[in-house]
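[1] need a structure here:
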Amino acid sequence: MHVPDGFINAPTSVATGVVAAGAVAVSLRGARRELDERTAPLAGLVAAFIFAVQMLNFPVAAGTSGHLLGGALAAILVGPCTGVLCVSVVLLMQGILFADGGLTALGVNITDMAIVTTVVAYAVFRALVKVLPRTRRSVTGAAFVAALLSVPVSALAFTALYAVGGTTDVSIGKVATAMVGVHVLIGIGEAVITSLTVGAVLAVRPDLVHGARDLHRPLKLRVNGELVDAPGTVPVPVAARSTRKVWATGLAASLLLAGFVSFYASASPDGLEKVAADHGIDDKAEEHAAAGSPLADYGVKDVDDSRLSGGLAGVIGVGVTVVAGSGVFWAVRRRRSGSVPASPADVSV
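    Next up is the predicted model:
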């Protein structure tokens, strides 16, 4: 759902840029509370994984494809504030290096794909886990529903922005119907990818899933009228457990998806591109400012073999995203460590 240059007028683009900048600033502060020594490097990996999976367009209807947005996945794995930053890093890398999503529309894309999807998904997820049984299946089920709903809501958010600042005269009602219809189907794919990924991490390292941190509470016993933890039920500290295996596995999977599996992705236009073409939204689309980038359109310039060109671009994208994301999150974590006294939970034993 990457919005290109020319779809939204300048005043609305500027306004969404201000909203995006404010949300990123708030998220930087919030991420300090969400990240610790174990999860800070994994946040960069989550961004790289989202970049890789977004290259895998899957068919959803005749002549239409979809791809992961990633807000729900990031929010559940590393927290909502960190999730906004993860998707924002991905969008920034895609816009600057790969000419995917307009640079003047960066505020629109961050508002729609990073903020809306993350906030909606995490709100739905938290509401569901509060009422469902406290099990891993409940977490993956809640992740499925949250991801599913986040995509059509994002489509509605784009439609609302287009109603305010669209550059062509089209029927907003028809656009809304078309956007929601196709993005409900895309949401199913988003939900499957999100729940499978969350379930896979839960199976090996549930302590690394932000949305499942309070999954198992200690058994309480009433002693002399007071509730105390039952013997043997106090959680074992996990701060000292290494995340290297998870990080290496996740990076390898991301490189495989972007460098090899992406060659088999659907070549059909995604939901927004299809609706834009069908309803005349793309009449005033502008050429991307980074159209001359050596990596534009997810291919390496002057590499003639399409499989090799796309694979190299994907590998480079994963590498750049994981470095950029990890740098941001390590900086956030270090700032927290330097400004906030360490709590007992932050100390390895």
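[2] all contacts plus neighbour counts: C-alpha atoms, from now on.
    OK.
[3] how near is residue 147 to residue 89?
    In this structure, residue 147 and residue 89 are 20 Å apart, going by Cα to Cα, to the nearest Å.
[4] if you count what's nearby, which of those two comes out ahead?
    residue 147 (33 against 23; other Cα atoms under 10 Å).
[5] That one touches residue 69, doesn't it?
    No - contact criterion Cα atoms under 8 Å: residue 147 and residue 69 do not qualify, at 9.1 Å.
[6] Overlap in contacts, the two.
    Common contacts of residue 147 and residue 69 (Cα atoms under 8 Å, 6 or more residues apart in numbering): residue 190.
[7] tell me which element residue 30 falls in.
    Assigned by DSSP states H and E, residue 30 belongs to helix 10-34.
[8] Could you check the following helix or strand past that helix and say which residues are buried?
    Scanning forward in sequence from helix 10-34 by DSSP H and E, the next helix or strand is helix 39-54. Across helix 39-54, burial judged by 16 or more other Cα atoms under 10 Å covers 39-54.
[9] let's see this one next to it:
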Amino acid sequence: MHIPDGYLSPQTCAAAYVVAVPAWAIATNRVTRVVKTRNVPTLAVLAALSFLVMMFNIPIPDGTTAHAVGAVIIAIALGPWAAVIAVSVALLFQALLFGDGGVLAFGANAVNLAILMPFVGYGVYRLIAGRAPLTSRRRIAAAAIGGYVGINAAALATAVEFGIQPELFHTASGAPLYSPYGLSQAIPAMLLPHLTIAGAAEAILTGGVLAYLARTDPARLAATHRDVPATAGEPAPAGGRRLTPARVSLGFVAVMVLLTPLGLLAPGGAFGEGAPHELNLGQLGLHAVPAGLAEYNGFWSHTLLSGYGFHDGQHANLAYILSAVIGIAVVAAVIFGVGTLVERVARRRRGTDPVAEPETA
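    This next block holds a predicted model:
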């Protein structure tokens, strides 16, 4: 679901930044309501988790791949504005360091995955969960459904952005300048894998993580679940001293890093993420790669590990693990730094009041 450079016109990319930049500004201000000092590490870990799950490509029967995102669980745990920051940072470094998603198209990817997805998913979650206790099956189901709806909303938005390009930007003869896929091609190609495989993966991830957090560390959810009981009548069981949530989270991330090469097993690539030379021109009725796509696709050429691999294409598994390690280190460090800075600024504004205000979508 990462749109590369060249598939969207510069005008479309600019319009996406017009939406994204104010959202980032508002998120930076609003996130101070829930991201207190004790929650900054949680935000960093969840941002790293989002980065990692986007590296796990899931094969789709039609020969393409898809992946989960993790945006909705961040929204549920720390609020949708925190998800805007966390997922945007993950997307930014995926584009800059690994060429996964475009730099020009970063605003569009952020609008789809870091803004639309968490807000839609969080809204669905709150609507379904109501006043149910944190550990109730209803709330866990609400989280799963929210994750499912959120990722499909993002997939639909991506498909529309692809699909309107041939209609809006084309040559005098009608040949597309950027994305060659119309709405009739883009919408089914995006929604089919997300309504089935990727949506299910996102639902399992969102519901599973919330169930774990609610039972082991419900205090982490307090800012976004004020006045919501932990259970129907008893306090949630605390985690053991050895298997604290922090240690389990770090262990889980470490295991995921080691398993990231499994993402290489999925044949083919995601719809719309291929290089221009990979287009089936004959099937698309084209004689040449669209001019704008060819011009802008190589806009950013300063990646560290392009496509999560070495430039010579050797040792793919090692390169994928190295990419995961570098990615989570950079994303977590940046989020931790930003969160700490935002918290310090917030403290100066309000004095030393440590009380978190309720988050509202």
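[10] Put one on top of the other, what's the TM-score?
    Put the two chains on top of each other and the TM-score (TM-score structural alignment, normalised by the length of structure 1) is 0.83; 327 aligned residues with a Cα RMSD of 3.1 Å.
[11] Just want the angle from the helix holding residue 30 of structure 1 to helix 39-54.
    Helix 10-34 of structure 1 and helix 39-54 meet at an angle of 140 degrees, taking axes from the mean of the first three to the mean of the last three Cα atoms, to 10 degrees as the criterion.
[12] so what does helix 10-34 of structure 1 touch, helix or strand wise?
    When contacts are defined as 3 or more Cα pairs under 8 Å, 6 or more residues apart in numbering; DSSP states H and E, helix 10-34 of structure 1 sits against helix 80-97, helix 106-109, helix 136-165, helix 306-339.
[13] what about it, how far off from structure 2?
    Mean deviation of helix 10-34 of structure 1 relative to structure 2 after superposition (mean Cα distance after the TM-score superposition for structure 1): 0.8 Å.
[14] Identify each buried residue in that helix, please.
    So, applying 16+ other Cα under 10 Å, buried residues of helix 10-34 of structure 1: 10, 12-14, 16-17, 19-20, 23-24, 27-28, 30-32, 34.
[15] Would you map the strands across the stretch 101-250 of structure 1?
    Applying DSSP state E, counting those that start in this stretch to the stretch 101-250 of structure 1 gives strands spanning 220-223, 226-229.
[16] As CSV, those with distance to residue 264 of structure 1 and mean neighbour count would be great.
    As requested, the strands of the stretch 101-250 of structure 1 are exported to CSV (distance: least, Cα to Cα, whole Å; neighbours: other Cα atoms under 10 Å):
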stretch, distance to residue 264 of structure 1, mean neighbour count
strand 220-223, 52, 12
strand 226-229, 53, 12
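[17] nearest to residue 178 of structure 1, of these?
    strand 220-223 (51.8 Å; Cα to Cα).
[18] could you dump the helices and strands packed on helix 10-34 of structure 1 to TSV with distance to residue 280 of structure 1?
    Shown next, in TSV, are those (distance: least, Cα to Cα, whole Å):
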stretch	distance to residue 280 of structure 1
helix 80-97	23
helix 106-109	19
helix 136-165	13
helix 306-339	30
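[19] of those, which approaches residue 267 of structure 1 most closely?
    Among the helices and strands packed on helix 10-34 of structure 1, helix 306-339 comes nearest to residue 267 of structure 1, with 12.7 Å by Cα to Cα.
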